[in-house]
Every structure is written in C-alpha cells, then in structure tokens.
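S.K.: When you get a sec, could you give me coordinates for this:
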Amino acid sequence: MKPEKLKGYLRMAQSATEAFRDTQEIAKKEATQRVQNKRDNNPFNTAGCLGEIQVAVIIIKILEKCPVFSLGNVRHDILSEVLSGKITIQKVARKDSRHNKHASYYYILREFEDLLYNLRPRMKRHFDFLDSFYVNLRPRFTLKDSQEERTRQELFQCFQRYSDLFCKTDSTELMKNKNLKISIHIHKGRQFLESRKADTHSGILDCLSNNTSGDVMQEIVLQYDFILSKAPERSVREMVNFIYANVVLSCVKPESQHLRPYQTLIDLLFQVLKGQIPYGERLALHFIAVALLWPKQIMSQPESQKLGSYASQMRISYRNEMKSVYNGKLPVVHFFLGKKPGYTGLVSLREIMWCVRPEEDVDSLGTNGKIWKHERVNELLCRVTGEVQRKFILADTRNAGLKIEVSAMYKSQLYGKEQGSKVSFFIGFSMKGPLAFDID
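M.R.: This is a model prediction of the structure:
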C-alpha cells in the first residue's frame, strides 16, 4: 500500500467514524425523548455503534497491508499494541530497522494517532454494550426479531476480526522466561475468555442460548479458577464472572467434574457482597445474588436476609444503566426458580423450552400462558405465594418476615385483583428484578 493511499483511506475512515459517533449521539437524544412518551415503542437505534465497529474492522484490514505492520507475527503483535493504546507510533518507529524506508508511513500514521490509539477500547466498549443490549433485552412482541438477528450476525463477523488481532499473542519467546510464565498464563487465560466473550456476565449468560458446548464452558470455568488462584489481586468482576460461569456450566453440563461445589460458590458470593462493589459491577452482582439466594429453605446467613435490598438495588441499577435503551423491549428472563436445592434450583429458559413440543409456537406461548400448563414445566418450577400491593406483589419466602417485591411480567395479570389479595405464581429472574409469571 502506497503512503498516499494509506492517508486517503485513514482520512475517509476518520470521517466515517465521526459520522457514526454523531449518529449514536442523536440516537441517545431520541431515546431520552421516547422515555417520556409511553406510547412510543420504537427500540433504541444501535446503527452508530455497529457502524463504528464496521469502520474499525476496515481500518484493521488497511493497516495489515501497510509495510509497517505486515511482516509476520511480531509486527502483528505491534499493531495490536498500537491500536490498544499501549505503544506509541514514535516508539514503533525507533525500533524499526527499516525506519528510513518506512518514514513516510510513520509520518502519516502520526496524523491519525487519536483514531488509532482509541480503536480497540472503543470497539470493546461497543461490543460489551451491544452484548448487554441483546442478551438482557428482547423485542416486546416476539422472542426474535429478524433485523436484530442480522445485526448480531454482522457483529459476530466483526468480533472474529477483533479476536484474531487482539486475543492472540505470540508469547513463544516470553514463555522461555520462567519468572514470566505465570503472568503469561494469566494473560493468555484472559485473552481466551475475551475471545469467547466470557469476560462479561452478558457474554457468559449468552452461552445459554448460543449453543456453547459443555466442554467450552468447562474451559471457561477452569480459566477463571486459574486466574483467581494465581493473579496477585482478584477483581470483583472476575469473581462474579466465575460465579456466572459455574451456574451456566451447571445448566449445559451438570455432570462436569470441574463444576465447583454449590456451597463454594455461595461462600464466594457472600465474600464479594461484603466488600467494596464498583458501580459498574452492581447490576451483575445483585442479579446473581437474588437468583442464587432466593430462599428455597430457611437460611440464616445475614447476607440472605438482605435479599429484598439486593432486589431493590438491582432495579435501581437497571434503570440507571438501561433506561435509555429499554424502550420497546422486555427484560430477558435468564432463569426461573426451581423446586430443588443447589444448582438445580435455577432452571434456565432453555430447559423450559425443551419441555415444549417443537411444533408449538414458542413466541406466543409466553403471552397466552400455555407454557405454564405443561406438566413437565410444573414439575420443574417452584410456585410461590404472595400478596398484591398496588402495582407489584409482595412475595412470601421460607424465611419468616422476609418478603420480596416482585413485578408482574405482564401487568394485565394484576388487573381486577384487589389490594391485599393472595396470589400464586412462578418467579423468573431478569436484570430488571424478579418477575411474576402465571399469576393465579
């Protein structure tokens, strides 16, 4: 690629990136206006995020053809470092044995430093946001949307290019240094988790619906186990993700020998709940806390008595984080409350769907209530009682005096029910909080 071509392409890419950022800002302003109009069910416009990701992929393809970055694995790793903002173009130039020959390329690249150094962080931010958007929210009137499916397929293709560049490091030489071996293994483990989108709770939950194999889930658990046991510091995110990974593994491969004992998971959960919780981790932590700690038997731990507080904090975090994007959407229910103790106390939506005959229209079953009449579904799920309180239900638990606020998934099911009247229902766990289904 000639220098003048490189400059022209990067100039166009910068213009396109700025245009897509403007598009996303407009979408945010539109979303704020929609929240005030209860009749507006138009979903959040994600075109700006997707567009910026697509342009970033094109930039990567362009730079891979630039002589500065196109000479084998070492140069590939240097490109990854530059686009991650970890190494400057000036430093690359100083260490380049062909610096004089490549001088015109370095001169052009320095013109676009801001675009290049922020490329990976912005791609990652958009991938994480869109994963959270698509995994935790669904169309209001159907389980699947054709436009959404096409967008997710395009995102998958873009993420493959991202993963090829940023989640694969040639560490052969580094591994020869014994002092670095543990650090390199931890780094490679984190790269593996990111390549499987298992470095976020949304990505781990998505493994329930994207047919991730039991062997892959097992490897995810093992990588987290290694990182948490060897890393100098254990982050709240990695501890919470380790809990999610075990829960999902219990759903896809319950017989796994690498599934951590349920009580070990609960002990880790209590440990995290007692510590300082970063703002960005609260929604994920309180969701899994409510799902795992909902009393199916009498529980004496003080943390379990705070379940109502965790549910309340989850609703607040959900509104703060998702308010601008949940218009025209419903929260995805990832698990239902089961009858049995331990891991089997959480029943995934996938398992519920296995109980439904293939010829039935799954999209309509949730709204017309047929799915709750299946004998197998009733065998799996725990029916809870509660008391109607205006717009919500105060659910009973096995712990005397502990009642938890639960919203109706479909508000119409509360119409005509008097204040204080007793009802029974199934509980689904979503990021919005616990939801009541089949209210009777």
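
S.K.: rest of the way, CA atoms for contacts and neighbours
M.R.: Noted.

S.K.: Name the nearest residue to P121, sequence neighbours excluded.
M.R.: Nearest-residue entry for P121: S84, 6.5 Å, with adjacent residues in sequence omitted and distances by CA to CA, 6 or more residues apart in numbering.

S.K.: these two touch, right, that neighbour and D114?
M.R.: No. Proximity of S84 to D114 does not meet the contact threshold set by CA atoms under 8 Å, at 11.2 Å.

S.K.: So which of those two has more stuff around it?
M.R.: The neighbour comparison of S84 against D114 (other CA atoms under 10 Å) goes to S84, with 18 against 13.

S.K.: Excluding sequence neighbours, find me the nearest residue to F69.
M.R.: Closest residue to F69 apart from its sequence neighbours, by CA to CA, 6+ apart: R75 at 4.9 Å.

S.K.: And that neighbour, which helix or strand is it part of?
M.R.: Using DSSP states H and E, the element containing R75 is helix 72-83.

S.K.: contacting residues around that helix?
M.R.: Where contact means CA atoms under 8 Å, 6 or more residues apart in numbering, the residues beyond helix 72-83 that reach it are 63-64, 68-70, 87-89, 92, 116-120, 165-166, 169-170.

S.K.: compare with the first, here's sequence two:
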Amino acid sequence: MPGPAALATVPFPTYLVQTVQFDQNHYRCETHKQLCSGFVVCHNVFKTLFCFHRQFFSFSFVICSLNYFCCVLGFVVFTFLALLNTYVAESEISLSLAEEFLGMKMIHWREDSVLDRMKPYSNFLIVHKVEDWGGYKEIRILHPAIASACLEELERSFSLKVSDITMEVLHCDLFFSVGVAKHRLSIQQMVIERQRSKDERGLFSSLIDKVHSQQGRQTVQEIFVKASSRFEKSASIPQALARYLYINECDFPEALKWAEKAKNIKENPYTFDTIGQVHKKQLKSNNREKQETSRNPEDLNTNIKIAQNAIRAFQSAQKLVFTEDDPEDKAAADESGDFPRKSYNVNGCVGVLEIAFIVFEILCRLPFFKEKDPMKKKYFQSYLQKVIPITSVHKDDNDINNRYVEIIKEHEQFLLGLKTEVKETFDLLDCYFTYIKANNSEFDSKNRWTVSGFFKDFVNLFCTATDEMRKERPSNPNLNLKIDIEERRLILEVKHADTFTGILQHLDKPAEEIEEITECYAFLQQKQQFFNKKQTKETINYIMSKIVLYLLKPKSKHVKRLNYLSDLLLKTLTDVGLGYPFPDPYYLALLLFWPSHTQENQEIVTYVKAIRRSSYKRFSMLRNRSTVAHLYLGKEEGLNRLVSKPQLDENFKDMRRDTLAQLWRNGNIFKTQAIIKRLHRVVGTIEQGEVFANYRKLKIPVRPALIAGTRSGCSTEKVSFYLGFAIDGPLAYDIQYEN
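M.R.: Got it, this is the predicted structure:
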C-alpha cells in the first residue's frame, strides 16, 4: 500500500476538507491531537494489557475478559481498521462484526451506536452500505492517508508496531468465522499481495517489507506461520514465506520446506516454480561462494543433485502450463509468486536453461574441463556430446580427480542428457515465441532477451569446431565428406536455422544469411545418398528456406522455381502421408497449393485438417492460445502472392513500434490502405459458426483470427476476409459480412 504522501493525491470527500487538512505538518498535528484525546483515556490500561500479552496471555483473551472497558475495545477495533485501511485498498470491517467485537447486542441499538462506542476517535470513521457481497453495512477510516498517519502515531506514542496489530488480527477468531469472507480476503491480501510501482514489482507485500525493516526475520516468519494456520487451504501463504526465506535469508532448507507445503496444498505452475526457484538460488549461491576456491568433489555432488531437483520442478511447472486447459484460472488470484497470474507462460523452460548453464559453468571449472584451455574445452564438448566417455578424458591421476570421475559417472545419465535437454528447450521456446501471439508483457520480453543470451552461450560452448574440422581435412582425406556435412549442420545450428521455426524467423533478417542457409541445405540434399535414411526434416527445411529466400531476394541465383518446389513437396507429402508428427510439411502445402483463380488443389482441405491435427498433438502450448500468421495471401500469382509480415510492416516505418503492434493485435491494421492494396480479399461463408474460404466447389475451413470477428447464429452468411497462414492452419482476418 502506498504511504500517506502518495495517497494524498487520491480524491478526498469534500465534506471532510474542513475537518482534515492535507498540509503534512498541520495534518499530523491535528491527527495527533484527536488521537491523543482518545488514546490517553485508555493508554495505561492498554499498555498493561500488552504487558500481560507479552508475559502470559494472548491479547485477545485479555480484551475479552475486560470488555467493560469500552474505550479499550473501541481502541482495538480502531487499530485493526488503521492496519487494514493502510495496507489494503477498499478494505473495511462489517458493522455487525464490529458490534460483536464490542460486545453489543444486535437489537435496541441505533445505527450509529458503533460510532458512539468508539468515541472519541469516531471522528475518523464512517459507516456506509455496501451493495456487493449480498449487501451489508461497513465501517472504515475516512481515508487511507488518515489510517497510515494513525499507524505512525500509534508507533510513535505507544510503541505499537504494525506487527503487533497484525498478529492480533490473525489471533482474532471473529475475522475468520463463517460469513465474513471479504475480511479473510483482505487479511490474506495484506500479508501476501506484492505492490507494483511504475518500473517494477515489489518482492513482498508492503506490510512484510515494513515488518522486515523494523524487526527482521523472526517476526516476519511468525506472521506467515500464523497466517498459514488461518488460511490452511491457501498455497499462497507458505509460498510467500518460502520466497521470503530464500530471497532475504538464504535459508534454503527452511524455504524448501514451505515451498513443498505450498505444493502439497495446491499443485499448479506457481507452486512448482517456487520449488525450482529455491533450488536455483541455492545453486547460484553455492556456485558464487566456491567459484575459485573449492577443490572439494563433494561440492560437485551436492550441486548436481540440487540442479536435478530444480530442473524437475521447472519441468513440472511447465508441463502444467502446457497441459491444463487454463492454468491461470485455476490458480489463486493473488500476487505472491515470482510471476503474476496470467504471465507464467514459458518461465519453466527458461528456468531449465538457467540451471543447465549453471551446471555447464560448474563443469567448465573442473581441472580437466577448464574452458580457457582449448584442449580441455574439447574434452568437455566431446564428453557432453557423447563422443568419448569420461574415462577417456585426459587428467592428472590423483584422488581428487578420481573422485570427480566417480561423481560424474554416478550422475552420467543426467549430465549426458543435458545438452539434448537444452537444445529441445531452445526449440520449444522458438516455437512459443514464433507461433503464439505475443502478450507484450515485460516477462515475455525479458524471457526473449534471456533466451537469446543463453543461445549465444550455447554456441560458444558447443558450436566452435568448424576451424578444427577444416584442419583435419589434409590428414583425413577419407573423412572430407563427413566433415563437410558436419560443417554445414554446425553452420545451420549457429545461425538458428536447423529448425523450421528458426527458418521462419529469417523473414526479417538479412537476405545474405538465408542465402548461406539455402546453400547448406542444398548441399545436404545432394548428399542424401550417403545417409542411412531419408532426411525428410532437412528436405522440408530446404523448401521453406527457398521460399524465404525468394521473398527476401527474388533475383538470387539460389532461388528455385515454384514448380520445382511443388514437385519436391508432393514427393515429401507422399512419403510422410497425413500422420507426420510435425505440422511443417502441411504448412508448406498451404503456401504452395492454396487455390488461385487459375488452379486449385483438391487435397487442400485434407492438408488443412492434417495441419490442425498435427499442430494440436505437437504443440500443447497452442491450446487456448492465439497463433499468428507470418505469411499472408497477396494479390499476385505464384510465389509472389505470399506476403510476409515484415514486408507489410515496411509500409509503417514512421510509426512507433508499440502503436504498430497494437494495430496488429486489434486487427485495425487491415483497415489501412497499405494493407488493402497488398492483400487479396477471399470470399467465403460462415455456416453454423464455422468459417470457410470458397473457391468454386471447394470449401476450405479457416479459423477467425479474432473470436469477436464472427456473429453467433445458425444461418449461412456470405463474408470476405484476408487470409493468413499460421502453424495450426489458415486464419481469417478482418471478416466482413456482405449484408
């Protein structure tokens, strides 16, 4: 909750302006006078009660036994309100709960009797009716700034800290009785909700930050533990405590205990992620502390075990994101985790990469794998690429190295699978960032930047053998072809073009890069007879690279004619059939075989069904998420009718990037003249809510890019739209009804 200074800008009821002045010095003075007029009455009694509380009894018990001290009971209610109204926006206490706390009967009392009981600080209070939650009357402090100033005065005059009041609120059974759900939510929110400023999100709630700065870990943990006992079914409280312990205190065993408790209450991406974050922070801490000094093999053993646990947790988190229908809706609506609700997406994958590269860094510091020594780095690469066993790595024969080898053998399955795990994670993230409509969140942007950095590290670690391969040519003439093939594949990996997704990303990169890529694929195509099996994936990537090259540099000498590419694709489709595990060949079929005024392929409907089926099986991340088109249907013929998004963006060079992105997101980009002149408008129908593109007798199913673009109803209506090609099938943009 912002402090009084920030809240001074909030509109203040006009009828209170004469009573409360917002000049800071005068305001504090007036507040102090009015508070003291009530506080002095019960000051001695109150201090005595707190003395009892600290020594023998709970504060709530003493208060209940002395309920004839009306001023004290009213004072306690006022402190509760000051706390809640300071740290939770629009919080209050129901009038009925206040009456019960004050020991009042529900009948024979006037509406304002609670205010009478709470004099003389009732001047700070207001009672009004709330229509939500079934309708009831509430009592609260007039303004959050007043509540905040009251808390300051309580601490200054009576040494009553926010932690004292918080614990008493948590001890008060009335707040947790049946029928006061909103009060429980307010208390939970006060403890766990992280506040967001303009530039960043706080690590913890404002309340916890305040208690931590005043009293430190013990008091903070007491609050969390008590809150956890009050909210037994909430995973967010132990999750927040786990975060506090691993971030502020570096107490990883205790943090892990609470993270596991949160996961046992509720298995969702956020609770699994917190477990992963605890392990990651511990691994980083160990790695930092013993970076150069440790020669203890047992540290390696410990760190590998931590890394394995971390990767398992992140993988579990990511699996839940990709397999649940809508994981965000099932998670508690709070802001206690490392990521806000509805923003988790691929953070589990990023966590896997972070852990893997910490492990690579640890291994590179071993005496026989030191990265700075070219020969030892070669051993490191060869071992992790399963070229040589650890026993073949040259090393000094001593007890330390022998123990290192034993530990590496013990964890060999994990270590030898790590490079493959990293490569598969890169591929998955590529698909996510390429095929799914970006939500433009700061977390997605940060993840893109992080993944890009890791890929550079990956290239430096594992893709540096080209020069060494060339040196081997004279001494190994019989290996020349094998070296040539591996060299091409290495180039493709370095240029992020060894996958279909990576090639699509070259639509907005320099044409020279895709030229080199097509040369590599052309070479691999020519040498297929030297492989033991058909290189279907490389053939598909070869066709896609030729299409991208044509769009970027149509006069390149490496460009192939449409007929050549179509024939090669038909042969590939015959080989793979309709059950290929990747949607890539069917995507190419949409690009090359989509009907035109002069020709139509009767199989196009079959390919649309195949791409939908294949993408659904392959990319669980696409479920319940909007995909984007990278290529659109233009007005020309042949390959010229394919128009890429970067080509369309060229028409808006002078527009701000965020403005252009918003036009694409809401579909208004298709209202601009530049797009209207470039793209072909397809004629179709909507039948029973399904959209079809019509070409003579062909009815091709397409999906609306925006759900709001179609009307509900059972009738058949004629429409027109622009067509985009996404990895899960054709998309209809800017649907217009004929009538």
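
S.K.: To which residue of structure 2 is the residue nearest to F69 of structure 1 aligned?
M.R.: Alignment of R75 of structure 1 against structure 2 is given by TM-score structural alignment, with K376 as its counterpart.

S.K.: Check S213 of structure 1 too.
M.R.: Using TM-score structural alignment as the criterion, the counterpart of S213 of structure 1 in structure 2 is P510.

S.K.: Count the neighbours of its match for me.
M.R.: Under the neighbour criterion other CA under 10 Å, P510 of structure 2 is assigned a count of 12.

S.K.: which residues does it contact?
M.R.: Residues in contact with P510 of structure 2, defined by CA under 8 Å, 6+ apart, are L552.

S.K.: Distance check, E18 of structure 1 against E25 of structure 1.
M.R.: If you measure E18 of structure 1 against E25 of structure 1 using CA to CA, to the nearest Å, the figure is 11 Å.

S.K.: An error on my part: the question was meant for R150 of structure 1.
M.R.: Using CA to CA, one gets 23 Å for the distance from R150 of structure 1 to E25 of structure 1.

S.K.: what does S202 of structure 1 give?
M.R.: Remark: distance between S202 of structure 1 and E25 of structure 1 (CA to CA) = 24 Å.

S.K.: How about F392 of structure 1?
M.R.: Note on F392 of structure 1: its distance to E25 of structure 1, by CA to CA, is 35 Å.

S.K.: do I89 of structure 1 as well
M.R.: Between I89 of structure 1 and E25 of structure 1 the distance is 30 Å, computed by CA to CA.

S.K.: Between these two, point out the one with more neighbours.
M.R.: Here I89 of structure 1 and E25 are compared on neighbour count by other CA under 10 Å; more neighbours surround I89, at 20 against 13.

S.K.: Over in structure 2, tell me which residue corresponds to L228 of structure 1.
M.R.: In structure 2, the residue equivalent to L228 of structure 1 is Q525, according to TM-score structural alignment.

S.K.: Please verify my assumption that that match contacts I540.
M.R.: No. Checked against CA under 8 Å, the pair Q525 of structure 2 and I540 is beyond contact range at 10.4 Å.

S.K.: between those two, which one's more packed in?
M.R.: I540 (21 against 16).

S.K.: Structure 1: which residue goes with that one?
M.R.: Residue correspondence to structure 1 (TM-score structural alignment): I540 of structure 2 is matched to V240.
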